[in-house]
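Colleague: Here is my input; please provide its structure:
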Amino acid sequence: MALANIPLAPVLPGSRHLHSGKVRDLYELTDGQHAGKLLMVASDRLSIFDFVLETTIPDKGEILTRTSLWWFEQLSDLVPNHIVSTDVPPEVAGRAVICDRLAMYPVECVARGYLTGSGLLDYQATGEVCGIALPGGLVDGSRLPAPIFTPATKADLGDHDENVSYDAVVGTVGAEIAGQLRELTLAVYGRAEEIARERGIILADTKLEFGDRDGTIVLADEVLTPDSSRYWPADDWAPGRAQPSYDKQIVRNWALSPESGWDRASGESPPPLPPEVIERTRSRYVEAYELLTGETF
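Modeller: Okay, the predicted model is just below:
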């Protein structure tokens, strides 16, 4: 499988490794005041087209962690989150958080304010996204009349998430929870889109994850990072084409270019990234963080 090349997670004293994904390593703390809580570590790994690359992006894990923490703070009056502490083992300082163990809902909660990606493909095929009819004549990058909730299934590691209808979410979690997930997702997107726009950035769409903690819906995992969201420079926005973005699109473009020498259909992992692609990608992550938060990385 494409993702079999995920490196072994580091051994951390006082913890037990539970799982590794494309970017994050998850542990259970076994010692100290937070024993039984989860330790979520963001690595510098990068994945494209369901391959975890051999090359890492320096500081990416710390940027993602700091971005999420900043957003959790901006959203704290809208929805509780899973963060317990940032007092983490020194081996992962700056790139990890201690968080509650939640009963996660098996739904990727996606909000879209602009049409692109898989939503665009669905629209071009049917005129709808996740069963929501949209006006005719929309193109790549079009702003939607209003943000929409376009959920997806949570795919197994190495597979793609699949867009589903709202009725499918109701069938999975029940009508009451489905309604709350939709309401919270759109509320988070609305708040974040406004904040980002004030800073010269368009938040085109974002993917959120929620879980249950003692009957309360809690925002979990990462939130509003360039890995889970599409951010575009507002002054470069031009519907009708692919938009410049603050994410790993630079890497995707290089991998698909003749320069890389990679054949996507080969089944082989993409080759190591050249230094200039690594630095340009890192710079985009840093730029997004600094523009959004007003902080210097």
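Colleague: For the rest of this, base every contact and every neighbour count on C-alpha atoms.
Modeller: OK.
Colleague: who's in contact with Arg241?
Modeller: 139-141 (CA atoms under 8 Å, 6 or more residues apart in numbering).
Colleague: Next: Trp232.
Modeller: Per CA under 8 Å, 6+ apart, neighbours of Trp232: 201-204, 243-246.
Colleague: Tell me how far it lies from Glu287.
Modeller: Distance, Trp232 to Glu287, using CA to CA, to the nearest Å: 12 Å.
Colleague: list the residues that contact both of those two?
Modeller: In contact with both Trp232 and Glu287: Tyr246, using CA under 8 Å, 6+ apart.
Colleague: show me where the stretch 101-250 of the chain has helices.
Modeller: Taking DSSP state H, counting those that start in this stretch, the helices of the stretch 101-250 of the chain run over residues 117-126, 166-173, 175-198, 249-256.
Colleague: Would you agree Leu120 is in contact with Arg143?
Modeller: No - the pair Leu120 / Arg143 is not scored as a contact, 11.6 Å apart, by CA atoms under 8 Å.
Colleague: structure for this one too, so we can compare:
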Amino acid sequence: MTDSEYAGWTHVYSGKVRDLYVPTSTMTDDDTWTGDPLALSPVVLVVASDRVSAFDHVLDPAIPGKGAMLTELTRWWFDQLPEVPNHLAHPLDDRLEALGLPEIPAELADRATLCRTLDMFPIECVVRGFITGGGWKDYQATGTIGGIPLPEGLSNGDRLPEPIFTPAWKAPLGEHDENITYERAAEIVGETVASQLRELSLQIFTKAQAIAEARGLILADTKFEFGADRATGIITLGDEVLTSDSSRYWDAAAYANEATPELRMASFDKQIVRDWLAANWDQSGTPPTLPHEIVEQTAGKYRELLDRLGA
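Modeller: As a prediction, the model looks like this:
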């Protein structure tokens, strides 16, 4: 994607799934400046692509409609959480009105979010209500998750006595994120901020879990990202929120009635892709092309979660 393709917007970053653009008017004309372009702009256009990644690789082909579905779900969850400050930008905001923001390109409208830039904390705020995934591996090895002791005798997929906050450190680009203890998080961002991040994360998770359960779904775990509002310093919820890519959802009826973990904990996300890739690739060289039926099944899981939530 080149800068000239979207009038008034300059592309500044591409991750595995998202692309970031800032208003061209906020870019510096100093060719020697090598700093972060997001530091100069009060807003950023976050565009969710249809790309799908697994095992640290972007795969081919993309999942049709994925970016729009993730964006729709994030917008819906923000509406369910009016009490939590979030990064959505409103063009009539006094701080933005003077910018004369360019129009959001029509071809991006269903998967683009205009956001206020935040000073992001280098912490992923993971909350777990059930034991599974990497948390299950840690528990098997140590009896703890993130340094938090848990009762003996838990099985994969069990509900925890109460949700727990198990942060991760966001590693620099190209490196793996690192699971850390709360105490390490406090060393990184300070005790006051760490305490607020934990409280907010658990508060949001508890509310979201109740909303999901009312719709026959289990929210097993999720991750949040927060930053400080540059004008007020208020801790603000950013990034995607409670989507299929950041959260693990299960069908409550299947969880209660199915005998095998594979069926009991089938999730509404790209697990189908991970499972197929694990069975058909040794993780060396270039990943194989995803079969059409795997792509279609994955797109169907993303859509089914939207429909079940009523988003």
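Colleague: Just the TM-score for the two chains, thanks.
Modeller: The TM-score (TM-score structural alignment, normalised by the length of the first structure) is 0.89; 280 aligned residues with a CA RMSD of 1.9 Å.
Colleague: ok, back up a step: which of the helices of the stretch 101-250 of the first structure sits most buried?
Modeller: helix 175-198 (a mean of 18; mean count of other CA atoms under 10 Å).
Colleague: What does Pro145 of the first structure correspond to in the second structure?
Modeller: Using TM-score structural alignment, the equivalent of Pro145 of the first structure in the second structure is Pro161.
Colleague: Thr181 of the second structure versus that match, what's the distance?
Modeller: According to CA to CA, Pro161 of the second structure and Thr181 of the second structure sit 19 Å apart.
Colleague: Looking at these two, which is more packed in?
Modeller: For Pro161 of the second structure versus Thr181, the count of surrounding residues by other CA atoms under 10 Å is larger for Thr181: 17 against 10.
Colleague: List the contacts of the more buried one.
Modeller: Neighbour list for Thr181 of the second structure: 146-147, 166-168 [criterion: CA under 8 Å, 6+ apart].
Colleague: Quick test: name the residue nearest the centre of the second structure.
Modeller: Centroid-nearest residue in the second structure: Ser246, 3.8 Å away (criterion: CA atoms, centre = their mean).
Colleague: That one pairs with which position in the first structure?
Modeller: So, by TM-score structural alignment, Ser246 of the second structure is matched to Ser228.
Colleague: Just confirm its match contacts Ala204, I think it does.
Modeller: No - assessed by CA under 8 Å, Ser228 of the first structure is found out of contact with Ala204, at 11.1 Å.
Colleague: Can you tell me what Glu213 of the second structure aligns to in the first structure?
Modeller: In the first structure, Glu213 of the second structure lands on Arg197 (TM-score structural alignment).
Colleague: same thing with Ala141 of the second structure?
Modeller: Using TM-score structural alignment, Ala141 of the second structure pairs with Ala125 in the first structure.
Colleague: How about Phe78 of the second structure?
Modeller: Aligned partner of Phe78 of the second structure by TM-score structural alignment: Phe72.
Colleague: List the contacts of Arg282 of the first structure.
Modeller: Taking CA under 8 Å, 6+ apart as the test, what Arg282 of the first structure contacts is 57-60.
Colleague: Kindly report the same for Glu258 of the second structure.
Modeller: Arg264.
Colleague: if I look at it, how far off is Asp79 of the second structure?
Modeller: Glu258 of the second structure is 33 Å from Asp79 of the second structure, by CA to CA.
Colleague: ditto for Asp177 of the second structure
Modeller: 29 Å.
Colleague: Using the three-state scheme, assign Gln95 of the second structure.
Modeller: One correction, residue 95 of the second structure is Arg, not Gln. What DSSP: H, G, I helix; E, B strand; the rest coil gives for Arg95 of the second structure is helix.
Colleague: Just give me the neighbour total for it.
Modeller: Per other CA under 10 Å, the neighbour tally for Arg95 of the second structure reads 14.
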